[in-house]
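[1] below are the sequence and a predicted model for it; my questions follow.
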Amino acid sequence: MTGFTALELARIQFGFTISFHIIFPALSIGLASYLTVLELCWLRTRRQLYRDLYHFWLKIFAVNFGIGVVSGIVLAYQFGTNWSFFSQYAGGITGPLLTYEVLTAFFLEAGFLGVMLFGWNRVGPGLHCFASAMVAIGTLISTTWILASNSFMQTPQGYRVENGVLVPDSWLEIIFNPSFPFRLMHMSVAAFLATAMVVAACGAWHLLRKNDTPAVRKMFSMAMWMLLVTAPLQAFLGDAHGINTLKHQPAKIAAIEGHWENHGADPLPLVVFAIPDMDGETNRYQVAIPRMGSWILTHTWGGQIRGLKDFPKGDRPNSTIIFFTFRVMVGLGMAMIGVALLGLWLRRRHAMYSTRWFLRLTTSMGPAGLVAILAGWYTTEIGRQPWIVYGLLRTKDAVTPHAVGTVALSLGLFIVVYAFVFGVAITYIFRLMRNGPARFLPDAATEGGPGQANTPSRPLSAAPDHINPHGSTL
């Protein structure tokens, strides 16, 4: 860690831990709603394949949900250990918002999660479906409170400053701050899109391996329909979010676009590729499309925005980073739109389930939605710099004054522990996906065991139950 300051290491540590965390809640949001839809379809049609799919994805959801909860707790501790001055300054607002999440979303999810996981044969079908729906609603409520807190840090309002700390003046203004509606919709749809891409990739993988069952076809078909809706919708929401960001955080947009200065009344080009040079205040190796930047950013052919040179150097985000993270997000979004449109074209030709090049493409695109979420969060959070509460508290003034070695040691331990814990969890989730949906027989009188009717509905049911004394599975 030589050469890094304690501030830089603290930022890297938070970025590292939240990067691992965010992918699991995103999948929980999408999978909880998907499970509710599957159970509603089963209640309406009583078709076995919906029940098989429900129990297949329920195990994956359970492991994913548990890892998401554990990784989220670590983030809360870091507010006190590494960012104590931020907690002191803004804790009177961000603290209650996170508490509301626990009191509403987390308690709601915890209350019904047990029924959802273990109550299939213990409660009526309607009540079980209600429990699934409550867990799904809980994930969305949790998203709402988290985004309200983070959006306040991006576009603060409804506060006053007393004795050097933020004090709530209007909770309605704090929660419904200017960026909150746009960021809430953008993140929620991103979670559904990412989940649809994962489900589609899982279905395509099984189809490639000749596991062409009605259940596999159904989950692949449902995922492709979801992609067709959410991928274009996300592009529209992203544009609206960008316009909102231009209004409230113009330096962030200038850094994203690699726009340094205006040249008279000339329209803005769209910089497709460049290497922004923060010290030289210029773009190197720039490739741009004339006028297109004005159209995308202002929806006119001649509009202009403020360039980075219009802001003091100390107030500029690092364009070198977010220029690329933004393009990764947009590029993957366009690729997912392409997959959705290809799927529609092949569906109409009755070739969606048998076109191997398309199935390979869909399988390879499985992580695309999650990577796009990470790239989007990097763009948002790095683009807010040098502020931790935009325009009010700088990041360098929010960090706890630890020694460099202390932060470096804790970061190293995080890397080791996370590599093991998350490596095991992700490997097991892949194993569950690889098994594929199996027929669920709740009324058969069997002795139980893997794949049998009396096997407990538990996340670890993919693991072998019988182990011989020599250590190999039977």
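    Noted; the coordinates are in hand.
[2] only C-alpha atoms from now on, for both contacts and neighbour counts.
    Will do.
[3] can you map out the strands along the chain?
    Under the criterion DSSP state E, strands of the chain are mapped to 159-162, 165-168, 270-277, 282-289, 387-389, 393-394.
[4] grab the most central residue of the protein for me.
    Nearest to the mean C-alpha position of the chain, by CA atoms, centre = their mean, lies residue 26 at 4.1 Å.
[5] so what's the residue lying closest to residue 32 once chain neighbours are set aside up against?
    Closest residue in space to residue 32, ignoring its immediate chain neighbours: residue 136 at 4.6 Å, by CA to CA, 6 or more residues apart in numbering. Listed by CA atoms under 8 Å, 6 or more residues apart in numbering, the contact set of residue 136 reads 29, 32, 33, 36, 109.
[6] let's have these in TSV, adding neighbour count and distance to residue 44.
    TSV is the format used below for the contacts of residue 136 (neighbours: other CA atoms under 10 Å; distance: CA to CA, whole Å):
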residue	neighbour count	distance to residue 44
29	27	23
32	26	19
33	21	17
36	22	12
109	23	25
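[7] as a markdown table, those with distance to residue 215 would be great.
    Formatted as a markdown table, those follow (distance: CA to CA, whole Å):
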| residue | distance to residue 215 |
| --- | --- |
| 29 | 22 |
| 32 | 18 |
| 33 | 18 |
| 36 | 16 |
| 109 | 27 |
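[8] show me the two of the residues you listed that sit farthest apart.
    Pairwise distances across the contacts of residue 136 peak at 13.5 Å for 36 and 109 (criterion: CA to CA).
[9] coming back round to it: nearest to residue 239, of the contacts of residue 136?
    Taking CA to CA as the measure, residue 239 lies nearest residue 29 of the contacts of residue 136, at 22.7 Å.
[10] who's in contact with the residue nearest to that closest one when sequence neighbours are not counted?
    Nearest non-adjacent residue to residue 29, counting by CA to CA, 6+ apart: residue 139, 5.4 Å away. For residue 139, the contact set (CA under 8 Å, 6+ apart) comprises 25, 28, 29, 32, 105, 109.
[11] and for residue 170?
    Neighbouring residues of residue 170 by CA under 8 Å, 6+ apart: 158, 159.
[12] gap between the nearest residue in space to residue 198 that is not next to it in sequence and residue 378?
    Nearest residue to residue 198 in three dimensions, chain neighbours excluded: residue 366, at 4.7 Å (CA to CA, 6+ apart). From residue 366 across to residue 378, the span is 20 Å (CA to CA, to the nearest Å).
[13] in addition, the following structure is provided for comparison:
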Amino acid sequence: TLSAFWIIALNSWMQTPAGFEMRDGVAHAVDWWAIVFNPSMPYRLVHMLLASGLTVSFLIAGLSALRHLRGDRSESMWKALRTGVFTAAILIPIQILAGDQHGLNTLEHQPQKIAAMEANWNTGPNVPLVLFALPDEAAKENRFEVAIPDGASLILRHGTDGVVPGLNDYPGNHPPVFPLFWSFRIMVGTGLLMLAVSWSAAFFLKRRHSLPRPLALLMVPMALSGWLATLAGWYTTEIGRQPWLVTGVLKTADAVGPVAGSHVALTLAIYLLLYLLLLIAYLGVLLHLALKAAKDGDSSPLPGVMKTAMSQPAAGE
């Protein structure tokens, strides 16, 4: 959590810089409190911590559902399943509320990012919520658009006549629309699916003390849903900052150093290889621990059973 705090503080400052002044083309700190707790930092920190909790919750629930499908009915399986499901069911609506507040903060400080996320080209009221489209930046229009009338105005301004910024107000100064539009929808769509699955599972576990097989089958791939939503969220954050490295201060193109492309490619390849090896090692250890826990749960009697067995006299006594 401590490392996450400083990472989020730095990244948020690059999104919504504050507490500095420019002298001779160099940014100088004048208020460290304002730098650390810049306008978007609290929203982004809460959003990320909740995302981390949901990622772990769905991983636990998904692996427990896999054990359930394999016939495991041990006490450890039920405890793990309930922990994952009920934690996710509690966190996901809080995350949706936090995401809404984060979106309103982004609307205030980075309106061009919101315009691209919504693929909205013209500023005005009664802006629809685009569910599906293929944004075309060259033509400045959306192809094959499917939208809910007034939806974007209602969500962003909490009124159907609310004015939503359009991309045409930021010529040459807005992020690429297509990847941002879709990364945002992957994040939101995955989040809504997480809500439906966690609440459905919580209902069956609470009321019927069971888990239907179709729902258990769905929960297995949902073990990675938190990771997918978080990754899509970071794509939304970082693509949405473009063309700026530090919003309004330093453009990404101006921050490029005089390094040969081949050197960058080699370094990137080495980093990717190292992270791939770490991922393989992590998944291997995780799988080993999960299988060991499942085996121990199957082979070891429950404490109450062990106590009863030990209290009974052996044959011939």
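    Thanks, I have the structure now. Treat the numbers as computed from the prediction; the structure is a model and nothing was measured.
[14] if we can go back for a sec, residue 366 and residue 378 of the first structure: who's more crowded?
    With neighbours defined as other CA atoms under 10 Å, residue 366 of the first structure and residue 378 compare such that residue 366 has more, 22 against 19.
[15] gap between that one and residue 197 of the first structure?
    Computed as CA to CA, the residue 366 of the first structure to residue 197 of the first structure distance reads 5 Å.
[16] try residue 150 of the first structure
    Distance, residue 150 of the first structure to residue 197 of the first structure, by CA to CA: 26 Å.
[17] out of the two, which sits in the busier spot?
    The neighbour count for residue 150 of the first structure versus residue 197, taken as other CA under 10 Å, is higher for residue 197 (30 against 20).
[18] trace that one over to the second structure, please.
    In the second structure, the residue matched to residue 197 of the first structure (TM-score structural alignment) is residue 58.
[19] how about the contacts made by that match?
    Residue 58 of the second structure makes contact with 84, 85, 88, 222, 223, 224, 225, 226, according to CA under 8 Å, 6+ apart.
[20] likewise for residue 224 of the first structure?
    Per CA under 8 Å, 6+ apart, neighbours of residue 224 of the first structure: 196, 197, 200, 340, 343, 344.
[21] would you turn those residues into CSV with distance to residue 436 of the first structure?
    Listed next are the contacts of residue 224 of the first structure as CSV, based on distance: CA to CA, whole Å:
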residue, distance to residue 436 of the first structure
196, 16
197, 16
200, 13
340, 23
343, 21
344, 24
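[22] next step: these restricted to helices.
    In this view, the contacts of residue 224 of the first structure that belong to helices under DSSP state H are 196, 197, 200, 340, 343, 344.
[23] all helices for the second structure, in order.
    In the second structure, the helices defined using DSSP H lie at 2-15, 32-36, 41-69, 75-109, 111-117, 151-157, 177-203, 213-219, 225-239, 261-299, 303-311.
[24] closest to residue 141 of the second structure out of these?
    Here helix 177-203 is closest among the helices of the second structure (CA to CA), at 10.6 Å.
[25] which part of the first structure lines up with that closest one?
    Aligned using TM-score structural alignment, helix 177-203 of the second structure spans residues 319-345 in the first structure.
[26] how close does that stretch sit to the second structure?
    Its matched residues in the second structure lie on average 0.7 Å from stretch 319-345 of the first structure after superposition (mean CA distance after the TM-score superposition for the first structure).
[27] with stretch 418-428 of the first structure instead?
    With mean CA distance after the TM-score superposition for the first structure, stretch 418-428 of the first structure averages 2.9 Å from its match.
[28] check which residues of that stretch are buried.
    For stretch 418-428 of the first structure, burial by neighbour count (16 or more other CA atoms under 10 Å) applies to 418, 425, 428.
[29] check stretch 75-93 of the second structure too.
    76-78, 80-89, 91-92.
[30] grab the nearest non-local neighbour of residue 212 of the first structure.
    Nearest residue to residue 212 of the first structure, sequence neighbours excluded (CA to CA, 6+ apart): residue 206, at 7.0 Å.
[31] the one you found matches what in the second structure?
    Alignment note: residue 206 of the first structure maps to residue 67 in the second structure; criterion TM-score structural alignment.
[32] same check on residue 89 of the first structure?
    In the second structure, no residue is paired with residue 89 of the first structure according to TM-score structural alignment.
[33] tell me, how many residues neighbour the spatially closest residue to residue 89 of the first structure that is not a sequence neighbour?
    Excluding its sequence neighbours, the residue lying closest to residue 89 of the first structure (CA to CA, 6+ apart) is residue 165, at 4.5 Å. Using other CA under 10 Å, residue 165 of the first structure has 17 neighbouring residues.
[34] inside helices: which ones of the contacts of residue 136 of the first structure?
    The members of these that map onto helices under DSSP H are 29, 32, 33, 36, 109.
[35] for those residues, which one is nearest residue 181 of the first structure?
    residue 29 (17.5 Å).
[36] circling back: can you tell me how far the residue nearest to residue 212 of the first structure sits from residue 359 of the first structure?
    Using CA to CA, we find residue 206 of the first structure at a distance of 9 Å from residue 359 of the first structure.
[37] likewise residue 400 of the first structure?
    Going from residue 400 of the first structure to residue 359 of the first structure by CA to CA gives 50 Å.
[38] same question, residue 437 of the first structure
    18 Å.
[39] same check, this time on residue 77 of the first structure
    Residue 77 of the first structure sits 43 Å away from residue 359 of the first structure, taking CA to CA as the criterion.
[40] higher neighbour count, the two?
    Neighbour tally, residue 77 of the first structure and residue 359, criterion other CA under 10 Å: the higher count belongs to residue 359, 23 against 11.
[41] quick check: closest non-adjacent residue to that one.
    Of all residues not flanking residue 359 of the first structure in the chain, residue 204 sits nearest, at 5.0 Å (CA to CA, 6+ apart).
[42] could you do residue 37 of the second structure as well?
    Counting by CA to CA, 6+ apart, residue 37 of the second structure lies nearest to residue 9, which is 6.9 Å off, once chain neighbours are set aside.
[43] got the contact list for the aligned residue in the first structure for the one you found?
    In the first structure, residue 9 of the second structure lines up with residue 148, judged by TM-score structural alignment. Applying CA under 8 Å, 6+ apart to residue 148 of the first structure gives the contacts 97, 174, 175, 176, 177, 180, 184.
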